[in-house]
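Q: I'll drop the sequence and a predicted model, then ask my questions.
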Amino acid sequence: MRKIIILIMSLFVLTSTFAKEYPFEEVLFIEDPGAFYIFEEGLFKAIYISLDYEVTEKKYTYTLKKENAYLIADLKSDEENNKLYIFSADAKHLLMYDYNQKKTIICTRRGTHTTEPWIWSGFHYKATSHLTEVLNGKEVIYKAENLSTWDLTKSWVEGVEGFGIGESVSFLNVGDGSRRIYIINGFFSPEKPSLFYDNARVKRLLIHCFDRDKNLVNVEERELNDTGEMQVLEFSKRYDSFQFIIKEVYPGRKYEDTAITGIFCDALDLYE
């Protein structure tokens, strides 16, 4: 095992000549269990370690671009092309959606807390309404529980006439409480990213904060940016549950349905 770790580190030797455009470049990230990622010197490198300690390495050239509301890494190699939707782009944490693998990647910078994901989904979600529609003969339900699946292609969409002003989604029983909430606004479709702007997005939220005894102890109003990248809501203390009420939206180009891709709490603020 020690030889494998040395091999991995040798493959991720950093240089100082690369001009970083984003803070997550030249940072080694770890996804539990057994996956390592880095954007370095114009290459995206991924190493996967199996339970039998077999090591698989993949290398791609990459370019970063903004497309619709998203930051995308276009990956190219002799074997395949791929793209990563990058939702969280800082030097400590990385949240991505892998287009080819159809999976969400949650990873943390090497040297920080890595035994658990840095974000958690809530123990329970509920909403005042949700949208149901039929696509290609199949019923699709955009329920609040979609937010707990780690599948970013499954959004919550309110289900009333108009833009859903006054509708809400609640994030309940957040373990030991959280003072930091992460939100991914709008509707995410990797096959059709233009659906972000076609549907409505939340502009202003009224947030009800509850303690462990379900008492309403704080009310705040926050404004979200019109972007598909993850946004952070900071609070002065930890709360057990949150209710997010839609007060104002960014109107969709085609539809009046208002969507949220993800709501997560910070899994690491207990260590701060």
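A: Received the coordinates, thanks. Remember, it's a predicted structure, so these values are computed and weren't measured experimentally. Residues are numbered from 1 along each chain as shown.
Q: can we go C-alpha only for contacts and neighbour counts from here?
A: Noted.
Q: how about the strands in the stretch 101-250 of the chain?
A: 103-109, 119-120, 124-127, 131-135, 138-142, 156-157, 168-172, 178-185, 200-210, 216-223, 231-239, 241-250 (DSSP state E, counting those that start in this stretch).
Q: adding another structure so you can compare the two:
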Amino acid sequence: MNKAFIIILVSAFLTLVNFHTLKAQNIKTIEAIQEKDTDFFDYEDYEQDKNGTLRPVGDLVFLKGCNWYCGGTVSTIMATSELATQSDNTYTAENTHDFDHNTAWIEGKEDYGIGESITYSIDFSKDQFYEGQLGINKLIIANGYKKSKKAWQANSRIKKLRMYVNNKSYYDILLKDSFEIQTVAIDKLMFPKNTVTEITFEIREVYEGAIYKDTALSLLMFDGVGVH
């Protein structure tokens, strides 16, 4: 093979590698904000005892009252892998969006799930009454398997997520290794009418669990604009 041609090929390859490296470096990195569970969970109801003291009744409810989901909606949630059902416990992608901190998506790979992802589809392609008013500007996250402190410590948690919008890199998100709720403020992302918007979150790094490599995510939900 002609030496000059080889040099041209190598130069083109290095240019391509440098382009993708620069592209990856240009992804904005944002850090999660530590919040308190008490700001996001409340009991179903309260009742007074004989002394007039209010006592909680029922289970803890996530995002009790009106919130973005009073008008906002997610059509489908899919993951690249899911841990198989064990006893009565499921680990499906939908568990991240069910308002229940006792359930979780757990990826189904044998290692820590690096590269596995979960995709939320917001479908307004057939809604003739939707005018494009809905959008999100915050993620609300319960990292790890939150049903108990023991389960949370045993399983791996996510350290870094890469967020994609319609398959284009959007953010690198650094999550805290925290049992309590954390939030991530993002630039306002609107959902246009007559379209399907796909938001994907890919596991890039993890905090290793004390027992299991399985990486868990209990809640990843949205807050935003256009509901009221």
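A: Alright, I've got the coordinates. Please read these numbers as outputs of a predicted model, since none were measured by experiment.
Q: circling back to that earlier point, switch the strands of the stretch 101-250 of structure 1 over to CSV; also include distance to residue 264 of structure 1.
A: Below are the strands of the stretch 101-250 of structure 1 laid out as CSV (distance: least, CA to CA, whole Å):
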stretch, distance to residue 264 of structure 1
strand 103-109, 12
strand 119-120, 5
strand 124-127, 11
strand 131-135, 21
strand 138-142, 17
strand 156-157, 13
strand 168-172, 8
strand 178-185, 5
strand 200-210, 14
strand 216-223, 16
strand 231-239, 10
strand 241-250, 11
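Q: Can you redo these as TSV, where the extra columns are mean neighbour count?
A: Putting the strands of the stretch 101-250 of structure 1 into TSV (neighbours: other CA atoms under 10 Å) gives the following:
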stretch	mean neighbour count
strand 103-109	20
strand 119-120	20
strand 124-127	18
strand 131-135	12
strand 138-142	14
strand 156-157	27
strand 168-172	23
strand 178-185	21
strand 200-210	22
strand 216-223	12
strand 231-239	15
strand 241-250	22
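Q: nearest to residue 44 of structure 1, of the ones you listed?
A: Among these, the nearest to residue 44 of structure 1 by CA to CA is strand 103-109 (14.4 Å).
Q: What is the closest one packed up against?
A: With contacts taken as 3 or more CA pairs under 8 Å, 6 or more residues apart in numbering; DSSP states H and E, strand 103-109 of structure 1 sits against strand 29-31, strand 93-98.
Q: Tell me who's in contact with residue 44 of structure 2.
A: Going by CA atoms under 8 Å, 6 or more residues apart in numbering, residue 44 of structure 2 touches 56-61.
Q: Tell me if I am right that it is in a strand.
A: Yes: Residue 44 of structure 2 forms part of a strand when assessed by DSSP: H, G, I helix; E, B strand; the rest coil.
Q: and residue 135 of structure 1, which of the helices and strands packed on strand 103-109 of structure 1 is closest to it?
A: Where those are weighed against each other on CA to CA, the nearest is strand 93-98, at 22.8 Å.
Q: Give me the angle between the closest one and strand 103-109.
A: Strand 93-98 of structure 1 runs at 160 degrees relative to strand 103-109, counting by axes from the mean of the first three to the mean of the last three CA atoms, to 10 degrees.
Q: Comparing the helices and strands packed on strand 103-109 of structure 1, which comes out most buried?
A: strand 29-31 (a mean of 23; mean count of other CA atoms under 10 Å).
Q: on that earlier part again, redo the contacts of residue 44 of structure 2 as JSON lines? Include distance to residue 202 of structure 2.
A: Converted to JSON lines, the contacts of residue 44 of structure 2 look like this (distance: CA to CA, whole Å):
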{"residue": "56", "distance to residue 202 of structure 2": "38"}
{"residue": "57", "distance to residue 202 of structure 2": "38"}
{"residue": "58", "distance to residue 202 of structure 2": "35"}
{"residue": "59", "distance to residue 202 of structure 2": "31"}
{"residue": "60", "distance to residue 202 of structure 2": "29"}
{"residue": "61", "distance to residue 202 of structure 2": "27"}
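Q: which one among the residues you listed gets closest to residue 185 of structure 2?
A: residue 61 (22.7 Å).
Q: what do we get in structure 1 for the closest one?
A: Counting by TM-score structural alignment, residue 61 of structure 2 lines up with residue 104 in structure 1.
Q: Kindly list the longest helix within structure 1.
A: helix 2-11 (DSSP state H).
Q: So for it, what gets flagged as buried?
A: residue 8 (16 or more other CA atoms under 10 Å).
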